[in-house]
Structure formats: C-alpha cells, structure tokens
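1. Sequence first, predicted coordinates after that:
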Amino acid sequence: MTYFVYILASRKHGTLYIGVTNDLARRVWEHRIGKGSHFAAKYKVHNLVYVEPFGEIEMAIQREKTMKEWPRAWKIRQIEKDNPEWNDLYDSLNR
C-alpha cells in the first residue's frame, strides 16, 4: 500500500495544510466538500499543491510531523521545487 504526505493551499502563498493518507483522491475530495478537517474548511484550503509517496505508514507519519514543524519558508520551498506555479494537482490524480 502507498501512503501520501500532502500539502493543500488556499491559493499561491496562502494558508497551508499538511496531512497524510492512503487514499489521496478521496481525502482531497473530503477536504473540498468540507469533511476533511475543520481547519481546511474554515480557511478554504483545498488546492493540492504537493504530494510525496511512502511505502510505509510510519515513514509517512514521521515526514508529516517533521514538515509541520518546519518554518513556513521551508514548506514553500518544498512546494515550489516541484510545483513552482502552485498548480492544483487534484485533477492529475488517477481516480
């Protein structure tokens, strides 16, 4: 099974949300309909801007926890390394 650490954004350089899941398409959809998290719903954080896959849940959870502790500038740098335009990656997911 594959696990994913993901970052959602409200807009380019906007509010960020970091999470972990084993079903990325479903989880992002839940965020979009307001069922993902109270924080994401309140701040309209639904654009998928970063995804990192892992083969083991323990590694994914550790990465999520580590990234949540990073300074904001590091999170932005991580997003822009692979997605400089902050494109919403949701439509590119294989559903």
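-> It's in.

2. from here on, contacts and neighbour counts on C-alpha atoms
-> Will do.

3. Tell me which residues of stretch 63-82 come out buried.
-> For stretch 63-82, burial by neighbour count (16 or more other C-alpha atoms under 10 Å) applies to 63, 64, 67, 75, 76, 79, 80.

4. CSV please, covering those residues and showing distance to residue 23.
-> CSV is the format used below for the buried residues of stretch 63-82 (distance: C-alpha to C-alpha, whole Å):
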residue, distance to residue 23
63, 17
64, 15
67, 20
75, 22
76, 24
79, 20
80, 23
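
5. Put this next to the first one:
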Amino acid sequence: MTLKSYYCYILTNKNRTVLYTGYTEDLNIRLKQHKAGKGALFTKKYNISYLVYFEKYEDIQVAKKRERQLKNWHKEWKWNLIKATNPSLKTTDIN
C-alpha cells in the first residue's frame, strides 16, 4: 500500500512582494493550476506562481491544519520560515 502525500506550500510573485499559502495532495498539478490562473483568484490577481516553500505530510488533516496556522502568521514570520530552509530564496517557476 502506497501512502498518499499532502503538501502545505507557500508561493510568491516575481518581485517577492506577496505570499500565498495553500495545501494540496498533488503539488505539481496544483502549481500548474496556479500558473494557468485556475488556482485561486488571489494568485491570479497578483501573478503568484513561484514556489518558495513546502512541507510534506501523510495526513490531509495535518496539512490543512498547518495551512490554517500559516495563513494566520504575519508576513515576516512566513519569510523567516522560508529563509530557514531556503536562505537564497530560490524559486521554482511552474511552466
């Protein structure tokens, strides 16, 4: 039996001025949806499609809970979290 994976992730825009937090069970598909403007209205409005951070979980409820937690964080706290694992702020642009 293969365990499913769920992800809590943070995206940003090209200029790294806006952050978006979400969760999904298929990170690649979800990122492509965001890139195509079909992810969320917020990501479409602010051109958010660069992955800067993600966490992987085996339980969807844990991923959802983490997403809600991160959504309540201040922007500075999110940037500190991102920089802890991605200090050069490398982004992955979804094609």
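-> Now that the structure is in, tell me what you want to look at. It should be emphasised that the depicted structure is a prediction, and the values quoted were computed from it without experimental measurement.

6. on that earlier part again, in helices only, show me the buried residues of stretch 63-82 of structure 1.
-> 63, 64, 67, 75, 76, 79, 80 (DSSP state H).

7. In structure 1, what residue corresponds to residue 20 of structure 2?
-> By TM-score structural alignment, residue 20 of structure 2 lines up with residue 17 in structure 1.

8. The longest strand seen in structure 2 against structure 1, how far on average?
-> Assignment by DSSP state E gives strand 48-57 as the longest strand of structure 2. By mean C-alpha distance after the TM-score superposition for structure 1, the fitted strand 48-57 of structure 2 averages 0.4 Å away from its aligned residues in structure 1.

9. Read off where that strand ends up in structure 1.
-> Going by TM-score structural alignment: strand 48-57 of structure 2 matches residues 45-54.

10. Same check on stretch 66-85 of structure 2?
-> Under TM-score structural alignment, the match for stretch 66-85 of structure 2 is residues 63-82.

11. Does residue 64 of structure 1 touch residue 18 like I think?
-> Yes: if you go by C-alpha atoms under 8 Å, residue 64 of structure 1 and residue 18 touch, sitting 6.8 Å apart.

12. okay, and the common contacts of those two?
-> residue 5 (C-alpha atoms under 8 Å, 6 or more residues apart in numbering).

13. What lines up with residue 11 of structure 2 in structure 1?
-> Aligned by TM-score structural alignment, residue 11 of structure 2 pairs with residue 8 of structure 1.
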